[in-house]
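> Below are the sequence and a predicted model for it; my questions follow.
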Amino acid sequence: MHLCLTDMEDPRKRAVIRLMLTATAAQHDTVLHDFQAFVRTVGPDTEERV
């Protein structure tokens, strides 16, 4: 899966995050749900730093 993030201050700048699941065919059904749950948590850090 590819996740494209646009810089809020300069929309010309972008970052692309590539997330991959590597598993055997036998493991696929067991790990797919966890991978999907993980993907839903990925996003930009919006917390302001001081």
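Sure, I can see it. Numbers count the residues shown, from 1 in each chain.
> Could you use CA atoms for every contact and neighbour count after this?
Noted.
> Pull up the distance across stretch 15-34, start to finish.
Stretch 15-34 has an end-to-end distance of 24 Å (Cα to Cα, to the nearest Å).
> before we go on, here's another structure to hold up against the first:
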Amino acid sequence: MGIDEEIKKLDTSNQGLKVILENLDEQLSDIRSDPRLEGLVDDLENLFYA
């Protein structure tokens, strides 16, 4: 039963990560619009998609 619980935890974690990645562009839009932070968004996107 312990393995089943761990699999459920991993599934829940994976679902959370999918939501984050699906909304990443929206979440980074404010940063992208700030010229002082140019290049930071690219680095963050590379980090999330690695």
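Arrived safely. Just so you know, these numbers come straight off a predicted model, no measurement behind them.
> Tell me how they score on TM after superposing.
Superposed pair, TM-score by TM-score structural alignment, normalised by the length of structure 1: 0.35. Supporting alignment: 28 aligned residues with a Cα RMSD of 2.7 Å.
> Could you report the separation of the residue lying closest to residue 4 of structure 1 once chain neighbours are set aside from residue 3 of structure 1?
Leaving out its chain neighbours, the residue that sits closest to residue 4 of structure 1 by Cα to Cα, 6 or more residues apart in numbering is residue 16, at 4.5 Å. Plainly put, residue 16 of structure 1 is 6 Å away from residue 3 of structure 1 if you go by Cα to Cα.
> do the same with residue 39 of structure 1
Plainly put, residue 39 of structure 1 is 9 Å away from residue 3 of structure 1 if you go by Cα to Cα.
> and if you look at residue 37 of structure 1?
15 Å.
> go on, residue 40 of structure 1?
Per Cα to Cα, residue 40 of structure 1 is found 11 Å from residue 3 of structure 1.
> Same question for residue 31 of structure 1.
Using Cα to Cα, residue 31 of structure 1 is found at 20 Å from residue 3 of structure 1.
> Over to residue 15 of structure 1?
According to Cα to Cα, residue 15 of structure 1 and residue 3 of structure 1 sit 8 Å apart.
> How about residue 17 of structure 1?
On the measure of Cα to Cα, residue 17 of structure 1 and residue 3 of structure 1 end up 5 Å apart.
> I am finished for the moment; much appreciated.
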